[in-house]
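Novice: need a structure here:
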Amino acid sequence: MDVKSYMQTVGKQAREASRVIARADTNQKNRALQAMAMAIRRDAAKLLEANMRDMEHARSSGYDTALLDRLQLTDRTIAGMADGLEQIAALPDPVGEIDGLKYRPSGIQVGKMRVPLGVIGIIYEARPNVTADAAGLCLKSGNAAILRGGSEALHSNQAVAACVREGLEAAGLPATVVQVIATTDRAAVGELITMKDYVDVIVPRGGKGLIERITGEARVPVIKHLHGNCHVYVDDRADLAKAVKIVENAKTQRYGTCNTAESLLVARGVAATVLPEIGKMLADKGVEMRCCPEALAILKDAGIAADKLKAATEQDWYEEYLGPIIAVKVVDDLDAAMTHINTHGSQHTDAIVTEDYGRARRFLREVDSASVVVNASTRFADGFEYGLGAEIGISTDKIHARGPVGLEGLTSQKWVVLGDGHVRG
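Specialist: So this is what the prediction gives:
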């Protein structure tokens, strides 16, 4: 295959399809989404069979546990894909909304209309559910999509793509509104991220290496987050029972996600009381703790198994483990915790456990992250839990979109002016 020629064709088709989907009405887009969901439910067995082929290849290739976890489809995740598409259909259509329309002294009305970005290129690893989520979100927000999944999920992605195409055609929309790249050649990525004439924005979803490459080489704007070093800080005015519950969920509910807690900070005033309980819970779940000297001493004295304790290095405060490891540090107070987070964190998601309203408000204001959480798990930081229906990814950038990127994040605004023969004097 001539990859450059193939990608140019895909780009041209996407640009043409973007003009069709931009003018599609809400009912037509929703019909496509509902038809996609029906096809995914109907073809669940085919999706599982395709995924089994990918899983077997991934295991034989020696992929790590975190990637295998993201790659695997189950009856539950397939149902979740279909549910997500139906939830996107139920969401208000942002396209065409006009905000802030007001009269000016001249008599004209001025406001801002929400419009699609155009063509969105999405590059992702492992997760086949992204194929459905991305297709649905781009469609509802009036954008054409070019999806390039990883080679490890080739069969799964193509099986989901067949359901997507069926849904588009059922609603009378071109199949080229959502195109899933058919080649695993890495050169396709290089072409996609430099096609300024055809692609308006790139969204990478995957490991740090992939995102660093995309950010460094792209000639198209990128919406991204590099990694997720998420913190839970247990304040000395925390409800300690809440703290144990929140840390357990934030760290152990799933290890391979970007909103999993990778660092635990505990105020010195409660460290001797709460750390042994948290440490026992984490050790029982097989989590290794990489600790500052003070935390290490407290946990050793509490009888935590030595094989679950290790002295932290400086690098541990920055690390995204994506596995059963957590960095643990005792800090002086709220100010020390916020300084640590703002210095070592990834600006993704950080949480405080406290019963002090003033401290909670300070944490919300002063921690410079895309999502800041009070008395809840960091695992809530995703589009579904935020009511977005699904997400295209998480952005830790500060311009255009920040946090989970849903429908609104895939649109822009343009100024609109309404007059009735008005001319400027």
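
Novice: CA only for contacts and neighbour counts going forward, please
Specialist: OK.

Novice: mind listing the helices in the stretch 151-300 of the chain by residue range?
Specialist: All helices of the stretch 151-300 of the chain, identified by DSSP state H, counting those that start in this stretch, fall at 154-170, 187-192, 208-217, 240-252, 268-284, 293-301.

Novice: Which elements pack onto the second one?
Specialist: Just to be clear, that refers to helix 187-192. helix 3-22 (3 or more CA pairs under 8 Å, 6 or more residues apart in numbering; DSSP states H and E).

Novice: likewise the fifth one?
Specialist: Contacting helix 268-284 under the criterion 3+ CA pairs under 8 Å, 6+ apart are the following elements: helix 240-252, helix 293-301, strand 325-331.

Novice: do the same with the fourth one
Specialist: The contact analysis (3+ CA pairs under 8 Å, 6+ apart) places helix 240-252 against strand 230-234, strand 261-267, helix 268-284.

Novice: Now do the contacts for the residue lying closest to residue 210 once chain neighbours are set aside.
Specialist: Here the nearest residue to residue 210 in space, its sequence neighbours aside, is residue 204; by CA to CA, 6 or more residues apart in numbering that works out to 7.5 Å. Going by CA atoms under 8 Å, 6 or more residues apart in numbering, residue 204 touches 122, 123, 124, 210, 211, 214, 222, 223, 224, 393.

Novice: Let me have the residues you listed in JSON lines, extended by distance to residue 399 and neighbour count.
Specialist: Formatted as JSON lines, the contacts of residue 204 follow (distance: CA to CA, whole Å; neighbours: other CA atoms under 10 Å):
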{"residue": "122", "distance to residue 399": "19", "neighbour count": "27"}
{"residue": "123", "distance to residue 399": "20", "neighbour count": "23"}
{"residue": "124", "distance to residue 399": "22", "neighbour count": "23"}
{"residue": "210", "distance to residue 399": "21", "neighbour count": "16"}
{"residue": "211", "distance to residue 399": "17", "neighbour count": "21"}
{"residue": "214", "distance to residue 399": "18", "neighbour count": "22"}
{"residue": "222", "distance to residue 399": "11", "neighbour count": "21"}
{"residue": "223", "distance to residue 399": "9", "neighbour count": "26"}
{"residue": "224", "distance to residue 399": "11", "neighbour count": "24"}
{"residue": "393", "distance to residue 399": "15", "neighbour count": "25"}
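
Novice: Following up with a second sequence; could you model it the same way so I can compare the two?
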Amino acid sequence: SRPNVAADAGVLCLKSGNAVILRGGSDSFRSCRAIHDCLVQGLREAGLPQGAITLVPTRDRAAVGLLLTGLGGAIDVIVPRGGKSLVARVETEARVPVFAHLEGVNHVYVDQAANLEMAKSIVLNAKMRRPGVCGAAETLLVDCKGAPTLLKPLIEMLLDAGCEVRGDDSVQRTDARVKPASDEDWDTEYEAAIIAARVVGGLDEAIAHIHDHGSHHTDAIVTEDQAAAGKFLNEVDSAIVLHNASTQFADGGEFGFGAEIGIATGRFHARGPVGAEQLTSFKYRVHGTGQTRP
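Specialist: Now for the predicted structure:
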């Protein structure tokens, strides 16, 4: 994990009553070690066990393999934060539950009933506020019935903002600067100022596209049609679905969780931002006075 993730993870796990083993990325090894030293100092001063937050003291990737085995039942859950190769390996090899998202192939669907100025604001923010975060939009879908008035302003806005647009035939016709989209573009998390864009035949086709190409992370609809919004929010099977809001709200802090350890896209009880509550398990404590079941 990156240094800021190491700090968040250590604190969240402690707050939720868990011990945590941190394994920093090789490129941030020294930074993670310095942050861990600070966390240990805090544990010591608070009178808490210093072993509650430990750091794997090596860059050797063999350590990852040992952690994935569950260390003989000592590990309850693994949270991979890092590159796609790491997350894919963890999901393939882990012998304990995993809170993970492999990638954020996120969509903004602009419906025929969208307000143009709102759509421009949301699309620009969703893509360009921070293109490298997991909540950034990677694909723009525009309803064919609204395309005559909505498509060209949206594409020109993105291009003028310095965003490369890779589009289908309809999108390419709106501006000579648009590059043709390949089949791979619909499945790509760019994490850069690049967006794929296409015109779809309506709400059902937009939902089908997201089902086929999305990553169950974060997807948004822009529309003034409440029925269309309701259908989108019900049928798009993503951890976070938004109506008339930017995908970049996919963040534990924005959800009021404080820090987060990641965005879970699986179907565990923890889905979306994973904060202290999601890291907390539960048990039943039953107090009796000699009762028997008839």
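
Novice: TM-score of the superposed pair?
Specialist: Remark: TM-score between the superposed chains equals 0.96 [TM-score structural alignment, normalised by the length of structure 2]; 293 aligned residues with a CA RMSD of 1.2 Å.

Novice: about what we covered before: adding distance to residue 13 of structure 1, write the helices of the stretch 151-300 of structure 1 out as a markdown table.
Specialist: A markdown table is the format used below for those (distance: least, CA to CA, whole Å):
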| stretch | distance to residue 13 of structure 1 |
| --- | --- |
| helix 154-170 | 14 |
| helix 187-192 | 13 |
| helix 208-217 | 23 |
| helix 240-252 | 42 |
| helix 268-284 | 51 |
| helix 293-301 | 58 |
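
Novice: hey, which of the ones you listed is tucked in deepest?
Specialist: helix 154-170 (a mean of 22; mean count of other CA atoms under 10 Å).

Novice: Could you tell me where that one falls in structure 2?
Specialist: The aligned range for helix 154-170 of structure 1 in structure 2 is 29-45, by TM-score structural alignment.

Novice: quick one: contacts of the matching stretch?
Specialist: Taking CA under 8 Å, 6+ apart as the rule, stretch 29-45 of structure 2 contacts 2, 3, 6, 7, 10, 24, 49, 50, 53, 54, 55, 59.

Novice: switch the cut-off to 10 Å
Specialist: 1-7, 10-11, 14, 22-26, 46-59 (CA atoms under 10 Å, 6 or more residues apart in numbering).

Novice: filter those residues to the buried ones?
Specialist: 1-3, 5-7, 10-11, 14, 22-25, 50, 52-56 (16 or more other CA atoms under 10 Å).

Novice: so who does the equivalent of residue 174 of structure 2 over in structure 1 touch?
Specialist: By TM-score structural alignment, residue 174 of structure 2 lines up with residue 298 in structure 1. If you count contacts by CA under 10 Å, 6+ apart, residue 298 of structure 1 has them with 271, 272, 273, 274, 275, 276, 279, 291, 304, 330.

Novice: again, only this time at 7 Å
Specialist: Taking CA atoms under 7 Å, 6 or more residues apart in numbering, we find residue 298 of structure 1 in contact with residue 272.

Novice: how near is it to residue 16 of structure 1?
Specialist: Distance, residue 298 of structure 1 to residue 16 of structure 1, by CA to CA, to the nearest Å: 63 Å.

Novice: rewinding a little: overlap between the contacts of residue 204 of structure 1 and structure 2?
Specialist: Using both residues aligned by TM-score structural alignment, their matches' CA atoms under 8 Å, structure 2 keeps these contacts from those: 124, 210, 211, 214, 222, 223, 224.

Novice: Please name the residues that touch the closest residue to the fifth one other than its chain neighbours.
Specialist: On the basis of CA to CA, 6+ apart, the spatially nearest residue to residue 222 of structure 1 that is not a chain neighbour turns out to be residue 202, at 4.7 Å. With contact set as CA under 7 Å, 6+ apart, residue 202 of structure 1 has these partners: 120, 121, 122, 193, 220, 221, 222, 223.

Novice: do the same with residue 93 of structure 2
Specialist: Residue 93 of structure 2 touches residue 68, counting by CA under 7 Å, 6+ apart.

Novice: what does it align to in structure 1?
Specialist: Aligning on TM-score structural alignment places residue 93 of structure 2 opposite residue 217 in structure 1.

Novice: For that match, give its distance to residue 210 of structure 1.
Specialist: Note on residue 217 of structure 1: its distance to residue 210 of structure 1, by CA to CA, is 11 Å.

Novice: which residues does the residue mapped onto residue 162 of structure 2 from structure 1 contact?
Specialist: Matched by TM-score structural alignment, residue 162 of structure 2 corresponds to residue 286 in structure 1. Contacts were defined as CA under 7 Å, 6+ apart; by that measure residue 286 of structure 1 touches residue 324.

Novice: For residue 336 of structure 1, see how far away residue 286 of structure 1 is.
Specialist: 29 Å.

Novice: is it true that residue 112 of structure 1 touches residue 98?
Specialist: Yes: with contact defined as CA atoms under 7 Å, residue 112 of structure 1 counts as touching residue 98 (5.3 Å).

Novice: so residue 316 of structure 1 touches residue 327, yeah?
Specialist: Yes: counting by CA under 7 Å, residue 316 of structure 1 touches residue 327, with 6.2 Å between them.

Novice: the more surrounded of these two?
Specialist: More neighbours surround residue 327 than the other of residue 316 of structure 1 and residue 327, with 26 against 20 (other CA atoms under 10 Å).

Novice: Now do the more buried one against residue 199 of structure 1, distance only.
Specialist: Residue 327 of structure 1 sits 40 Å away from residue 199 of structure 1, going by CA to CA.

Novice: quick one: stretch 45-64 of structure 2 to chain centroid distance?
Specialist: Counting by CA atoms, centre = their mean, to the nearest Å, stretch 45-64 of structure 2 is centred 26 Å from the centre of its parent chain.

Novice: next one: stretch 109-121 of structure 2
Specialist: Relative to its parent chain, stretch 109-121 of structure 2 has a centroid offset of 23 Å by CA atoms, centre = their mean.

Novice: go on, stretch 312-329 of structure 1?
Specialist: Put simply, stretch 312-329 of structure 1 sits 21 Å off its chain's centre (CA atoms, centre = their mean).

Novice: List the contacts of whatever residue of structure 2 lines up with residue 229 of structure 1.
Specialist: Per TM-score structural alignment, the equivalent position to residue 229 of structure 1 in structure 2 is residue 105. For residue 105 of structure 2, the contact set (CA under 7 Å, 6+ apart) comprises 138, 187, 188, 189, 214, 215.

Novice: contacting residues for the residue mapped onto the first one from structure 1?
Specialist: With TM-score structural alignment defining the correspondence, residue 138 of structure 2 maps onto residue 262 in structure 1. Going by CA under 7 Å, 6+ apart, residue 262 of structure 1 touches 229, 230, 231, 251, 320, 321, 326, 327.
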